[in-house]
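J.: what shape does this take:
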Amino acid sequence: MQKRDRLVRLNLQKHGLLVLVGLVCILYWQKATGLYFLLQLKPITIWLLSNLKAAIKTSMTEVIFNPIFYGMTAAILLLERLFPVEPKQKTFSIGLLQDSIWLLGSFVMRFCWIAPCTMGIDWLYTKLLGNWGINLPQLLALPDWLRFILSIIFADFVTWLSHLLMHQHSFLWRFHVIHHSQAQLNLFTSLRVHPGEMLLRYPILVLPWYLFAIPYPGQMYYIFFYNWYGRFCHSGIRCNMGWLKHIFVTPQYHRVHHSIELRQHNQNYGSLLTIWDFLFGTQHHDTQDYPGTGIDDPQFPIAQKFTLPSVVRTYWAQILYPFH
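T.: Okay, here's the model as predicted:
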């Protein structure tokens, strides 16, 4: 059984990498082509400024002036105090302050990179592919609710596969290790994602919405849920969700994935569903295990002081870490 699982994972890594590389090449090509036409309409400086303006506006509406953000954040912090994995870890730890900087950086990255890619993908489907993809009669004939569920399942598999590849290939791991470096897991650790990782993973994740013709409101509902569910699973809450742990990723399940212990490396890659780890033999079966987290690298830059200048300097040091 172990030999079969190893063979399955090896083949999945080989073919999975080819699939992802092919998708990324297509997306990069169409992005460059799409932006070429886009930049004929407005100078590049205006385009960049408009994206920066959109990033600032979104940060205002999604965080600074959004009561839902504060309510959800307060609820997760309260649950961390009521059911802590590490009772000695402070609620407002250095780790939380550090990842708050990554939260702010994520808004800029979203509109400097993800938004252009999304526009490029939309251009590819609407201008080039014609009846291939979003206009498949077989897909459009399905009920809206079924297409929405299938798109979520497909998106979750693509996320799982790209996550596995980030761990299995040394070059990709140099970027993904930033996410795993947090020894004090908190709700904003899910946003500790290096821009180099975004180049591979984020653009392809919008493909299911176009493939299954999911309208904009449906996409936004799922993204809202997915973002907050990721924050919940990265939090320091001692919780495995009872019988739901057999279907959905839990804080305990994902904590094992972040384990600093060698015996637990390369397990529990799931983001929402546990089915993919179960099928491909990468699931950790002890649902009561709450290991320590982080990476074993004394050279990795970590903030030493609970001050804003310290964590900002550390943020830029972590951005540069993959290139050292």
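
J.: contacts, neighbours, all on C-alpha from now
T.: Fine.

J.: in stretch 95-108, what counts as buried?
T.: By neighbour count on 16 or more other Cα atoms under 10 Å, the buried set for stretch 95-108 is 95-103, 105-108.

J.: again but with stretch 35-53, I slipped
T.: Using 16+ other Cα under 10 Å as the test for burial, stretch 35-53 gives 35, 38, 51-52.

J.: from the residues you listed, which land in helices?
T.: Taking DSSP state H as the definition of helices, those contribute 35, 38, 51-52.

J.: what is the nearest of those to residue 122?
T.: Minimum distance to residue 122 across those is 11.7 Å, recorded for residue 35 (Cα to Cα).

J.: from residue 119, how far off is that closest one?
T.: Using Cα to Cα, to the nearest Å, one gets 9 Å for the distance from residue 35 to residue 119.

J.: ok, now which ones touch residue 292?
T.: If you count contacts by Cα atoms under 8 Å, 6 or more residues apart in numbering, residue 292 has them with 183, 259-261.

J.: taking these, please make a ChimeraX selection of just the buried ones.
T.: The following ChimeraX line selects those of the contacts of residue 292 that are buried, judged by 16+ other Cα under 10 Å:
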select :183,259,260
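
J.: can I get the contacts of residue 292 in JSON lines with secondary structure and distance to residue 65?
T.: Shown next, in JSON lines, are these (DSSP: H, G, I helix; E, B strand; the rest coil; distance: Cα to Cα, whole Å):
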{"residue": "183", "secondary structure": "coil", "distance to residue 65": "30"}
{"residue": "259", "secondary structure": "strand", "distance to residue 65": "35"}
{"residue": "260", "secondary structure": "coil", "distance to residue 65": "37"}
{"residue": "261", "secondary structure": "coil", "distance to residue 65": "40"}
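
J.: second chain to compare with the first, below:
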Amino acid sequence: MSTKYLPILLWVFVGAVAAAIPFGVLIGDPVLRQLLAPFSLHIANEKAIYSPAAYFVLLTACYLLERKMPVNPRDFLSASFRYDLLWYFGNVCFNLAFLGYFALWLNAFYQHYLSFLSIGGVGDWHPMARFALGVLLTDFTRWLSHLIRHKVPAFWAFHAVHHSQTELNIFTDARVHPVDTMVSTAIRFLPMMMFGNPVPVIMAWLVFETVYPKFYHANVRINLGPLRYLLVTPQSHRVHHGLDRIYRDKNFGFTFSVWDRLFGTQFADDTVYPATGIEGKAFPHESGTTPRSQLRSFARQLIYPFRSIAQPGVSSA
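T.: Below you'll find the predicted structure:
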């Protein structure tokens, strides 16, 4: 077989495994099955929420875009790409072990202690109205919390892990510290609950918010034209990951770019594609290309935020 087909075969394997494992989590975890049960009496119909085939198609589309119109051309399965795959599978394991239970705990906590935040009379509203308002409030609170995580040193210590990638790719969205994941999950759940959205509906939105960031983290030279005034794009989010602070203090949006435009945090130039990553010798940047060295870097980055907070004079973003 010609070696020119090797990257294609490798991608089919990597993409298929990456797409199949989360579905296995959904149908294999009894807690998540309980969360998703209201959608259907049959577990097979949970594909309406998460389809491995659809996810694989999306991953493949992003992969092809990266090959056809990259910001920085690079070899397939580069060391940085493999390292983000490690974070991806690590986060899948974390989600399987904890996130379903955390979602249930959030729901119970809200019902017992924060139910006074619920908007009165929303039960009579059309479900789509509750969903749309919940999405808008969720996206705004995520934008605000994202800005705060850049400004408060202790929060930045965890969020810096995500910004450490120098070669953005479709799996960079998974380079997130578990503590950062839990904070983000809470912020996404609570505003949706205020408008009376049931947990399964919230979970469905979480799936979308898991999929779309893969596109805008991709190594793709595209800004979506007029859609950039509404949505976060690969270009605008790359600016946010920029190595220079003039970029990193801009473009905090998650799904919609409207909040950055309303509050003056949108970077004006929508044609720039800066180098990405973070500076500083204190951060344990990944080193080496062997599985052993990458596992060592993975462990160090998991520990880094706690060590950083424990030390005086933690630097801000």
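
J.: quick check: the aligned residue for residue 245 of structure 2 in structure 1?
T.: In structure 1, the residue paired with residue 245 of structure 2 is residue 262, using TM-score structural alignment.

J.: what's the neighbour count on that match?
T.: 9 (other Cα atoms under 10 Å).

J.: do a quick rundown of the helices in the stretch 201-317 of structure 2.
T.: Ranges of helices within the stretch 201-317 of structure 2 are 234-240, 245-248, 258-263, 291-310, based on DSSP state H, counting those that start in this stretch.

J.: do you know which of those lies nearest residue 175 of structure 2?
T.: Nearest of the helices of the stretch 201-317 of structure 2 (Cα to Cα): helix 291-310, 9.9 Å.

J.: what's that closest one in contact with?
T.: Identification of contacts with helix 291-310 of structure 2 by Cα under 8 Å, 6+ apart yields 83, 87, 154, 157-158, 161, 177, 283-288, 314.

J.: any idea how far residue 106 of structure 2 is from the counterpart of residue 140 of structure 1 in structure 2?
T.: In structure 2, the residue equivalent to residue 140 of structure 1 is residue 123, according to TM-score structural alignment. The gap separating residue 123 of structure 2 from residue 106 of structure 2 is 20 Å, by Cα to Cα.

J.: just residue 304 of structure 2 next, same as before
T.: Counting by Cα to Cα, the gap from residue 304 of structure 2 to residue 106 of structure 2 is 27 Å.

J.: show me what contacts the closest residue to residue 255 of structure 1 other than its chain neighbours?
T.: Nearest residue to residue 255 of structure 1 in three dimensions, chain neighbours excluded: residue 290, at 6.6 Å (Cα to Cα, 6 or more residues apart in numbering). By Cα under 8 Å, 6+ apart, the residues touching residue 290 of structure 1 are 85, 238, 252, 255-256.

J.: show me which of those residues are buried.
T.: The neighbour-count test (16+ other Cα under 10 Å) marks 85, 238, 252, 255-256 as buried among the contacts of residue 290 of structure 1.

J.: would you turn the residues you listed into TSV with distance to residue 246 of structure 1?
T.: Converted to TSV, those look like this (distance: Cα to Cα, whole Å):
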residue	distance to residue 246 of structure 1
85	21
238	17
252	12
255	16
256	15
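
J.: so which of these is the closest to residue 17 of structure 1?
T.: Among these, residue 256 lies closest to residue 17 of structure 1 (Cα to Cα), at 24.4 Å.

J.: does that closest one really touch residue 266, like I thought?
T.: No - counting by Cα atoms under 8 Å, residue 256 of structure 1 does not reach residue 266; the two are 9.5 Å apart.

J.: tell me the counterpart of residue 173 of structure 1 in structure 2.
T.: Using TM-score structural alignment, residue 173 of structure 1 lines up with residue 156 in structure 2.

J.: number of nearby residues for its match?
T.: Neighbours around residue 156 of structure 2, by other Cα under 10 Å: 25.

J.: residue 145 is in contact with that one, correct?
T.: No - applying Cα under 8 Å, one finds residue 156 of structure 2 not in contact with residue 145, separated by 11.1 Å.

J.: which element is the equivalent of residue 136 of structure 2 over in structure 1 on?
T.: By TM-score structural alignment, residue 136 of structure 2 lines up with residue 153 in structure 1. Using DSSP states H and E, the element containing residue 153 of structure 1 is helix 144-168.

J.: how about that helix: buried residues?
T.: Residues of helix 144-168 of structure 1 classed as buried by neighbour count (16+ other Cα under 10 Å): 144, 147-148, 151-167.

J.: before we move on, the earlier item: just put the buried residues of stretch 35-53 of structure 1 in TSV and tack on distance to residue 211 of structure 1.
T.: Compiled in TSV, the buried residues of stretch 35-53 of structure 1 are given as follows (distance: Cα to Cα, whole Å):
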residue	distance to residue 211 of structure 1
35	22
38	23
51	26
52	29
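
J.: just the residues you listed now: which is nearest residue 113 of structure 1?
T.: Lowest distance from residue 113 of structure 1 to the buried residues of stretch 35-53 of structure 1 (Cα to Cα) belongs to residue 51, with 9.4 Å.

J.: does that closest one touch residue 113 like I think?
T.: No - counting by Cα under 8 Å, residue 113 is not a contact partner of residue 51 of structure 1; they are 9.4 Å apart.

J.: for stretch 317-324 of structure 1, the distance to its chain's centre please.
T.: Once both centres are worked out by Cα atoms, centre = their mean, to the nearest Å, stretch 317-324 of structure 1 turns out to sit 19 Å from its chain's centre.
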